[in-house]
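K.L.:
Build the 3D model from these lines:
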Amino acid sequence: MNEELRLYSYWRSSAAYRVRIGLNLKGLAYETVPVHLLRDGGEQLAPGFAATNPQKLVPVLQHGQRLFRQSLAILEYIDEVWPDPPLLPITARERQRVRSLAQLVAADIHPLNNLRVMRFLEQEWNVPQPERDVWIRHWIGEGFNALEALLRDHPATGTFCDGHVPTIADCCLVPQAYNARRFGMDLSRWPTIASIERACLELPAFRDAAPDRQPDAPPSN
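P.N.:
The predicted model follows:
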């Protein structure tokens, strides 16, 4: 398929970060369409973007005239359309494990810590920033405790979450590790997670997807 790819993204969005990694692993060229989640109250909340995604969230992948939403569904879409290199293992049992690891991050950790939840805590319940940071660290820690247990000593765990080839599980792990560090968490508490993250960041596909390398990232000081 030669239709152009556009990714509606925000440089620090974990979900968009996952999709950037997947696109890079596939070697797919794409145009970034920045959606600033903070400017003017959040560009994702503007009526124009709501027509692109009624959930008012990023990422959205545009492939030709079609729009695709939800990061894990996007990753599976690109894996089906461009199967090499694969983002999922061969057997159903292996695919189930990889999907469960990815969803542990995307469905159980990330939603409790994303921007709209933090805004609600601040604006509706007047929760101060220090308490919000405690909330974030608590739920990342709970999730990472489970993720570490599922990865540690499992025969399928290799250099990456599953064997020696990155999968959608690694696409989810690395952005969440970035978020953990952003909130002052020491990943040495989870040595398997930390080891997998280091292996991922040795690959250009992961490094080039990093938040500070995005065209909409603010200039570094």
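K.L.:
rest of the way, CA atoms for contacts and neighbours
P.N.:
Noted.
K.L.:
Strands of this protein, start to end?
P.N.:
5-9, 31-34, 60-63, 66-69 (DSSP state E).
K.L.:
The third one - contacts with which helices or strands?
P.N.:
Under the contact definition 3 or more CA pairs under 8 Å, 6 or more residues apart in numbering; DSSP states H and E, strand 60-63 sits against strand 5-9, strand 66-69.
K.L.:
which one of the strands of the chain lies closest to P54?
P.N.:
strand 66-69 (9.9 Å; CA to CA).
K.L.:
who does the closest one touch, helix- and strand-wise?
P.N.:
Against strand 66-69 (3+ CA pairs under 8 Å, 6+ apart) you get strand 60-63.
K.L.:
neighbouring contacts of the strand it packs on?
P.N.:
Residues outside strand 60-63 that contact it (CA atoms under 8 Å, 6 or more residues apart in numbering): 3-9, 52-53, 67-71, 74.
K.L.:
show me where the chain has helices.
P.N.:
Taking DSSP state H to define them, one finds helices in the chain at 14-26, 47-52, 71-81, 92-103, 115-123, 129-151, 168-182, 191-201, 204-207.
K.L.:
Mind putting the ones you listed into JSON lines with mean neighbour count?
P.N.:
Formatted as JSON lines, the helices of the chain follow (neighbours: other CA atoms under 10 Å):
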{"stretch": "helix 14-26", "mean neighbour count": "25"}
{"stretch": "helix 47-52", "mean neighbour count": "14"}
{"stretch": "helix 71-81", "mean neighbour count": "18"}
{"stretch": "helix 92-103", "mean neighbour count": "16"}
{"stretch": "helix 115-123", "mean neighbour count": "14"}
{"stretch": "helix 129-151", "mean neighbour count": "16"}
{"stretch": "helix 168-182", "mean neighbour count": "22"}
{"stretch": "helix 191-201", "mean neighbour count": "19"}
{"stretch": "helix 204-207", "mean neighbour count": "18"}
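K.L.:
Second chain to compare with the first, below:
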Amino acid sequence: MKLYSFFRSGSSHRLRIALRLKGLETEYLPVNLRTEQHFEAQFKEINPQSMVPVLAHDSKVLTQSPAIIEWLEERYPTPALLPANADDRAHVRAMAAIIGCDIHPINNRRILEYLRHQLGCDDAAVNAWCATWITAGFDALEALLGADKKRGDFCFGHAPTIADVYLVPQVESARRFQIDLAPWPHICNVDSACAVLDAFRLAALVMQPDAV
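P.N.:
Just a heads-up that it's a prediction; the model follows:
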């Protein structure tokens, strides 16, 4: 497997976590978003959308982290990142979607670049934008975590699921945008539980491209 990734990309980070949890090794190929390497013709041939991550396996080229993670779950079902029960799977997917659909897409690099360069927003305005949507999503997720009285140390049950895979990179992003995490103790506890696991720790230790 070849993984095209950028060290600070939240969607790339979540895929790296999922691959580590599955025990899968990849050839790591950094794509430098800061120098707009993703817009170069060579990479656009790989992914016409000019986005990371991309996972190349045999003759397949897989894009979009939710689709790739679901593919990993089907192709490599052990250890499972989704519960066995359909109702529980829906619950875990909903928690992941709070981040993957409602927080991350409007706080990712291309949106922030538009805010900076097309709308003339300064760093304070960009951070306020990010804080607005992270706060709204984290408030909802915190409530869901608090309502689950059977939950262990993770977002669901006693082992990581895709909800944790999505959450940890978003917590890292919140810290980068100088957001105080104190209002969300359940989220902080989940992040701490994940931090001691090799899969999460090693997923964060990736090659940074030049000009970072």
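K.L.:
TM-score for the pair, please.
P.N.:
The TM-score (TM-score structural alignment, normalised by the length of the second structure) is 0.96; 212 aligned residues with a CA RMSD of 1.5 Å.
K.L.:
circling back: could you single out the most deeply buried of the helices and strands packed on strand 60-63 of the first structure?
P.N.:
strand 5-9 (a mean of 22; mean count of other CA atoms under 10 Å).
K.L.:
got the angle for that one vs helix 14-26?
P.N.:
150 degrees (axes from the mean of the first three to the mean of the last three CA atoms, to 10 degrees).
K.L.:
Check which helices and strands strand 5-9 of the first structure sits against.
P.N.:
strand 31-34, strand 60-63.
K.L.:
circling back to that earlier point, and the strands of the first structure: which comes nearest R182 of the first structure?
P.N.:
strand 5-9 (19.0 Å).
K.L.:
picking up where we left off before, for the helices and strands packed on strand 60-63 of the first structure, give me JSON lines that also has distance to R213 of the first structure.
P.N.:
As requested, those are exported to JSON lines (distance: least, CA to CA, whole Å):
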{"stretch": "strand 5-9", "distance to R213 of the first structure": "13"}
{"stretch": "strand 66-69", "distance to R213 of the first structure": "23"}
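K.L.:
do you know which of the ones you listed lies nearest D84 of the first structure?
P.N.:
strand 5-9 (17.1 Å).
K.L.:
Show me the contact partners of that closest one.
P.N.:
16, 29-35, 58-64.
K.L.:
Quickly name whichever of those residues is closest to G141 of the first structure.
P.N.:
Nearest to G141 of the first structure among the contacts of strand 5-9 of the first structure, with distances taken as CA to CA, is A16, at 21.8 Å.
K.L.:
counterpart of that closest one in the second structure?
P.N.:
Residue correspondence to the second structure (TM-score structural alignment): A16 of the first structure is matched to S12.
K.L.:
Verify the stated contact: that match with L19.
P.N.:
No. Under the criterion of CA atoms under 8 Å, S12 of the second structure is not in contact with L19, lying 10.6 Å apart.
K.L.:
Quick one: closest of the helices and strands packed on strand 60-63 of the first structure to D216 of the first structure.
P.N.:
From those, taking CA to CA, the stretch that ends up closest is strand 5-9, at 8.9 Å.
K.L.:
how far out from the middle of the chain is the closest one?
P.N.:
14 Å (CA atoms, centre = their mean, to the nearest Å).
K.L.:
Give the aligned equivalent of A199 of the second structure in the first structure.
P.N.:
Counting by TM-score structural alignment, the partner of A199 of the second structure is A205.
K.L.:
just H158 of the second structure next, same as before
P.N.:
Match for H158 of the second structure (TM-score structural alignment): H164.
K.L.:
and the closest residue to its match other than its chain neighbours, how many neighbours does it have?
P.N.:
Leaving aside its chain neighbours, H164 of the first structure sits nearest to G158 (5.5 Å; criterion: CA to CA, 6 or more residues apart in numbering). Neighbour count for G158 of the first structure, taken as other CA atoms under 10 Å: 18.
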